[in-house]
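K.L.:
here are the coordinates; sequence isn't available:
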């Protein structure tokens, strides 16, 4: 059976001292810690390739700066170009640009955004996020199998929420969830092992930079 693997990687820590829910806003580059995460993520993939004999053949990133900066060291190590795919961009969010989200939730003018947490009403529907990322994954899966053979791999650097709902969908679980329960830390790797003809991929989750997470600022949904 032919297998291709697409690794969904969350970007590194962004420079965000005001703790803004930055969403799709431009200009949020990596913090000093975020750059370290990106470098060590690249080291992890290179070391993994040396151990398994299989390096990523295709690199893809969200158009947002923090994703592009996260994948750059890996692209340099592997001497591969980076494709930009709008389908793996961060989720749209009605609270984008705001800080102190707990305080924003208490403001009556924002209550209309909270009418339906299952969709959710404050932003892009979970199902739409999962569908667009899955489409990107499926296209890469087919290209890997067609052009690079059995065991070929690709890396997509994207964002927490789209990665998480894509994983939930791949595992056949409901998409509604508590943001605090997401297993998708900064520069984590959610690997979708796609067997040709299989209905669902096999999911594997790893945290190459677990040792750096204690010092990171990570906002749910950002």
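P.N.:
Thanks, I have it. It should be emphasised that the depicted structure is a prediction, and the values quoted were computed from it without experimental measurement. Numbers count the residues shown, from 1 in each chain.
K.L.:
going forward, measure contacts between C-alpha atoms and count neighbours the same way
P.N.:
OK.
K.L.:
how near is the residue lying farthest from the centre of the chain to residue 180?
P.N.:
Note on the chain: the largest C-alpha distance from the chain mean falls to residue 108, namely 32.0 Å (CA atoms, centre = their mean). Separation of residue 108 from residue 180 (CA to CA, to the nearest Å): 24 Å.
K.L.:
which residues in this structure form strands?
P.N.:
Remark: strands assigned in the chain by DSSP state E are 3-10, 58-61, 82-84, 152-158, 189-195, 202-206.
K.L.:
let me see the residues that make contact with the first one.
P.N.:
Think strand 3-10. 67, 137, 140-141, 144-145, 149-160, 163, 184-196 (CA atoms under 8 Å, 6 or more residues apart in numbering).
K.L.:
also the last one?
P.N.:
Contacts to strand 202-206, defined as CA under 8 Å, 6+ apart, come from residues 167, 170, 171, 188, 189, 190, 191, 192, 193, 194.
K.L.:
now these as a markdown table including neighbour count?
P.N.:
Output for those, formatted as a markdown table (neighbours: other CA atoms under 10 Å):
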| residue | neighbour count |
| --- | --- |
| 167 | 27 |
| 170 | 17 |
| 171 | 13 |
| 188 | 24 |
| 189 | 25 |
| 190 | 25 |
| 191 | 22 |
| 192 | 23 |
| 193 | 19 |
| 194 | 23 |
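K.L.:
now the two most distant members of those.
P.N.:
Using CA to CA, the contacts of strand 202-206 reach their maximum pairwise distance at 188 and 194, which is 18.8 Å.
K.L.:
here comes the other one, which I'd like you to weigh against the first:
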């Protein structure tokens, strides 16, 4: 994205890709096409930058993008501001008091819930083939943490989710585990008629535009 003033654009309209951003989006599209996997569905966050990022993917895979509001950028109190300047203003300090939620925007648990719903719906919406979801850095990273069973509290500077990167998830079905016995009681075998456990697991990560990232002024990912 072209963002010379370092603005946290969040859900603000009017923020599209720069020329470099379009090249990076094309690199992601080329990578997906080169995998030669059947892709049945393409869903996209409604924001301009994600729709522009999805355009070369749609062209490469011959798909019509569908808008999915659930994979949009989270709300953020600092939207539209330069973060470095905003953090120096005491008026904004009350929004920094509780990072585990986080107190400056949409709760991580809320992001996880809507991303989980979007991912599960994507799996259920096709009879076969892959689904491509074009989202944003924080929702993708929260989905990664959720699938890995890791805490949501993290340093945003250390997210492994670069510009135009591709994080791949699969859904697995496992037999229901045996119930945990109480202390002193014998082990109980698993119930063969119990419903299986469905999990979403991360199986891959790639940075097709990695060679272009050093020239980018933005650090957020689409």
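P.N.:
Structure's in. What do you need? None of the values given here were measured: they were computed from a predicted structure.
K.L.:
any idea what the TM-score comes out to?
P.N.:
The TM-score (TM-score structural alignment, normalised by the length of the first structure) is 0.85; 199 aligned residues with a CA RMSD of 1.5 Å.
K.L.:
quick one on the thing from earlier: got a quick PyMOL command for the buried subset of the contacts of strand 3-10 of the first structure?
P.N.:
Listed next is the PyMOL selection for buried residues among the contacts of strand 3-10 of the first structure, using 16 or more other CA atoms under 10 Å:
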select buried, resi 67+137+140+141+144+145+150+151+152+153+154+155+156+157+158+159+160+163+184+185+186+187+188+189+190+191+192+193+194+195+196
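K.L.:
distance of residue 147 of the first structure from residue 38 of the first structure?
P.N.:
Distance of residue 147 of the first structure to residue 38 of the first structure, given as CA to CA: 28 Å.
K.L.:
neighbour count winner among the two?
P.N.:
residue 38 (25 against 10; other CA atoms under 10 Å).
K.L.:
ok, for that one, nearest residue in space, not its chain neighbours?
P.N.:
Of all residues not flanking residue 38 of the first structure in the chain, residue 70 sits nearest, at 4.8 Å (CA to CA, 6 or more residues apart in numbering).
K.L.:
any figure for the gap between the counterpart of that neighbour in the second structure and residue 79 of the second structure?
P.N.:
Counting by TM-score structural alignment, residue 70 of the first structure lines up with residue 53 in the second structure. To residue 79 of the second structure, residue 53 of the second structure is 21 Å away according to CA to CA.
K.L.:
between the two, which one's more packed in?
P.N.:
Neighbour comparison, residue 53 of the second structure and residue 79: the larger count goes to residue 53, with 25 against 17 (by other CA under 10 Å).
K.L.:
contacting residues for residue 142 of the second structure?
P.N.:
108, 111, 112, 152.
K.L.:
among these, name the ones in helices.
P.N.:
When these are checked against helices (DSSP state H), the matches are 108, 111, 112.
K.L.:
how close does the last one sit to residue 222 of the second structure?
P.N.:
Between residue 112 of the second structure and residue 222 of the second structure the distance, using CA to CA, works out to 17 Å.
K.L.:
from start to finish, how long is stretch 19-32 of the first structure in a straight line?
P.N.:
16 Å.
K.L.:
nope, stretch 205-216 of the second structure is what I was after
P.N.:
For stretch 205-216 of the second structure, the end-to-end distance is 20 Å (CA to CA).
K.L.:
name the residues of it that come out as buried.
P.N.:
Buried residues in stretch 205-216 of the second structure (16+ other CA under 10 Å): 207, 208, 209, 213.
K.L.:
now tabulate the residues you listed in JSON lines and tack on distance to residue 37 of the second structure.
P.N.:
Below are these laid out as JSON lines (distance: CA to CA, whole Å):
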{"residue": "207", "distance to residue 37 of the second structure": "18"}
{"residue": "208", "distance to residue 37 of the second structure": "16"}
{"residue": "209", "distance to residue 37 of the second structure": "20"}
{"residue": "213", "distance to residue 37 of the second structure": "26"}
